[in-house]
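Enquirer: need a structure here:
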Amino acid sequence: MKPHLDRGDVPLFNRYLARGSVYFEFGSGGSTVAAAKMKNIRRIYSVENDATWVSKVKTAVNDKDRVTIFYIEMDCGETEWGNPGSRSTYDDWVRYSRALENLSSEEALEIDLFMIDGRFRVACLLNAFARMSDAALVMFDDFSDRPFYHIVLDYFEIVERGSRMVVLKKRSVPPPDQTLIERYEKIAQ
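Expert: Modelled structure (predicted):
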């Protein structure tokens, strides 16, 4: 299982993964497996909404002791990749984008590398803003060609660009307000 990234972004992903020590990702898969192979990564947290996919990822990960997968049921069933199912609720979507709240404040502040590659990407990152360290870096996949995601640039600055992925760092600005976050918690992109 390999990361599902644009070919031009794989070196960028690997370079930042090699610098990290505690990794948190929204959307599991090949990125989870790659992180588990890195000896410098001492802890991995992954958020996933597809039970079948969770099973495949767990099978592919060789060092399960370092990996915690937060499975958020969203009744995916037979839908397009990662979309919430027809019986999923707004509460399910909120639990997904707020999954960082499953960790203590101390655990959240230890995270030095995030990967945004699942559903509700804008909401995930905006929700993480107040709980993440100022030094943490964020790899955001499919960012360059999806202007819808660019609202996060009000709160994060681009450190490096790949072909579709960008690496972001927090700006020294107040956190996003709850009204803005709630708007994006309703959009699965």
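Enquirer: could you use CA atoms for every contact and neighbour count after this?
Expert: OK.
Enquirer: quick one, strands of the protein?
Expert: Secondary structure of the chain, counting by DSSP state E: strands at 22-26, 43-48, 67-71, 113-116, 137-140, 156-161, 166-170.
Enquirer: which strands or helices does the third one pack on?
Expert: This means strand 67-71. strand 43-48, helix 51-60 (3 or more Cα pairs under 8 Å, 6 or more residues apart in numbering; DSSP states H and E).
Enquirer: buried sites along it?
Expert: By 16 or more other Cα atoms under 10 Å, the buried positions in strand 67-71 come out as V67, I69, F70, Y71.
Enquirer: contacts only, for the closest residue to the third one other than its chain neighbours.
Expert: Pointing back at F70 there. Once flanking residues are discounted, F70 sits nearest to V47: 4.7 Å by Cα to Cα, 6 or more residues apart in numbering. Residues near V47 by Cα atoms under 8 Å, 6 or more residues apart in numbering: E25, F26, G27, S28, I69, F70, Y71, I72, Y96, A99.
Enquirer: I have a second one here; can you model it like the first so I can compare?
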Amino acid sequence: MLIRYTPGRTGLGEGVRRAARALLYAPTAWRMARDPAYPWINAGAVHCLDRFLAPSMTAFEWGGGRSTFFFASRVARLVTVEHREKWRRRLARELVGQGVANVTLRFAPPGDAKGRPEDRPAVWRQTGYVPGKPEFAAYADAILDFGPDSFDLVSVDGRARVACALNALSRLRPGGLLVLDNSEWEKYAPVFTAASGWPRRDFENGVWRTTIWCRPAGANT
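Expert: The predicted model follows:
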């Protein structure tokens, strides 16, 4: 059971809920305070990824930050896509300042660019998914610049997460992992439908959930 935060709600019951959330979140906050490169996802998922990643691997992520340094220190190459120019510049400075040279930082701001709908994998047609945020089409389609089976890991922790995840399915190598943070939200149900035949693990801490899928050999995307 997850204890969700409800904006605007007040009263004794909500105060208890907030206190419970803070208590459940404390271990993650402690780990993040100790390690600036500790990613903002569930601890179980972090442990799983730490065991999986290897120096020969290639990774892709939507939403840079702590995870960028976590992934970059464990793989050969990382592609990170950001939609906010101010944050992209800050992240670029920090990467240079820490001597991290294996990250390709890409900028895809929201706008009128239609993206690459003709190149989207068949799962879009199979699920009938219609993007709820068309302004992020180019952002979600950034991974389509790479061929099928390009990445050992794809992390979805930014905007337009369903569109990003659907595109990611075909860019993962067999045995590769797809990571979706905040996966408890009902709006991400199309991802679960699209990857219904893939082995999956859910990691919860009582506040939010991180889900990791493994692409099986022969999976159709």
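Enquirer: quick TM-score on the pair, please.
Expert: Laid over one another, the chains give 0.71 as their TM-score (TM-score structural alignment, normalised by the length of the first structure), with 154 aligned residues with a Cα RMSD of 2.2 Å.
Enquirer: the residue nearest to F70 of the first structure pairs with which position in the second structure?
Expert: Per TM-score structural alignment, the equivalent position to V47 of the first structure in the second structure is V81.
Enquirer: now R146 of the first structure
Expert: When the second structure is aligned by TM-score structural alignment, R146 of the first structure is paired with W185.
Enquirer: if we can go back for a sec, now distance to A128 of the first structure too, for the contacts of V47 of the first structure, in JSON lines please.
Expert: Formatted as JSON lines, the contacts of V47 of the first structure follow (distance: Cα to Cα, whole Å):
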{"residue": "E25", "distance to A128 of the first structure": "11"}
{"residue": "F26", "distance to A128 of the first structure": "11"}
{"residue": "G27", "distance to A128 of the first structure": "15"}
{"residue": "S28", "distance to A128 of the first structure": "17"}
{"residue": "I69", "distance to A128 of the first structure": "17"}
{"residue": "F70", "distance to A128 of the first structure": "15"}
{"residue": "Y71", "distance to A128 of the first structure": "18"}
{"residue": "I72", "distance to A128 of the first structure": "17"}
{"residue": "Y96", "distance to A128 of the first structure": "12"}
{"residue": "A99", "distance to A128 of the first structure": "9"}
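Enquirer: out of those residues, which is nearest to E182 of the first structure?
Expert: Y96 (12.6 Å; Cα to Cα).
Enquirer: the match of R146 of the first structure and V96 of the second structure: what is the separation?
Expert: 35 Å (Cα to Cα, to the nearest Å).
Enquirer: skip the chain neighbours and tell me the closest residue to R98 of the first structure.
Expert: Going by Cα to Cα, 6+ apart, R98 of the first structure has N127 as its nearest residue, at 6.0 Å.
Enquirer: hang on, that neighbour packs against S97?
Expert: Yes. The pair N127 of the first structure / S97 is scored as a contact, 6.8 Å apart, by Cα atoms under 8 Å.
Enquirer: nearest the geometric middle of the second structure, what residue?
Expert: V156 (1.9 Å; Cα atoms, centre = their mean).
Enquirer: ok, D154 of the first structure - how many residues close by?
Expert: The number of residues packed near D154 of the first structure is 12, by other Cα atoms under 10 Å.
Enquirer: residue contacts, it?
Expert: R171.
Enquirer: same check, this time on G65 of the second structure
Expert: P39, L91.
Enquirer: residue in the first structure paired with it?
Expert: With TM-score structural alignment as the criterion, the equivalent of G65 of the second structure in the first structure is G29.
Enquirer: which stretches of the second structure form helices?
Expert: 12-34, 43-52, 66-72, 85-97, 123-127, 137-140, 161-169, 189-194 (DSSP state H).
Enquirer: would you format those as a markdown table with distance to G218 of the second structure included?
Expert: Below are the helices of the second structure laid out as a markdown table (distance: least, Cα to Cα, whole Å):
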| stretch | distance to G218 of the second structure |
| --- | --- |
| helix 12-34 | 36 |
| helix 43-52 | 20 |
| helix 66-72 | 26 |
| helix 85-97 | 36 |
| helix 123-127 | 15 |
| helix 137-140 | 24 |
| helix 161-169 | 12 |
| helix 189-194 | 15 |
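Enquirer: out of these, which gets nearest to A219 of the second structure?
Expert: helix 161-169 (9.3 Å).
Enquirer: the closest one corresponds to what range in the first structure?
Expert: Going by TM-score structural alignment: helix 161-169 of the second structure matches residues 121-129.
Enquirer: that stretch vs the second structure, mean deviation?
Expert: Mean deviation of stretch 121-129 of the first structure relative to the second structure after superposition (mean Cα distance after the TM-score superposition for the first structure): 1.0 Å.
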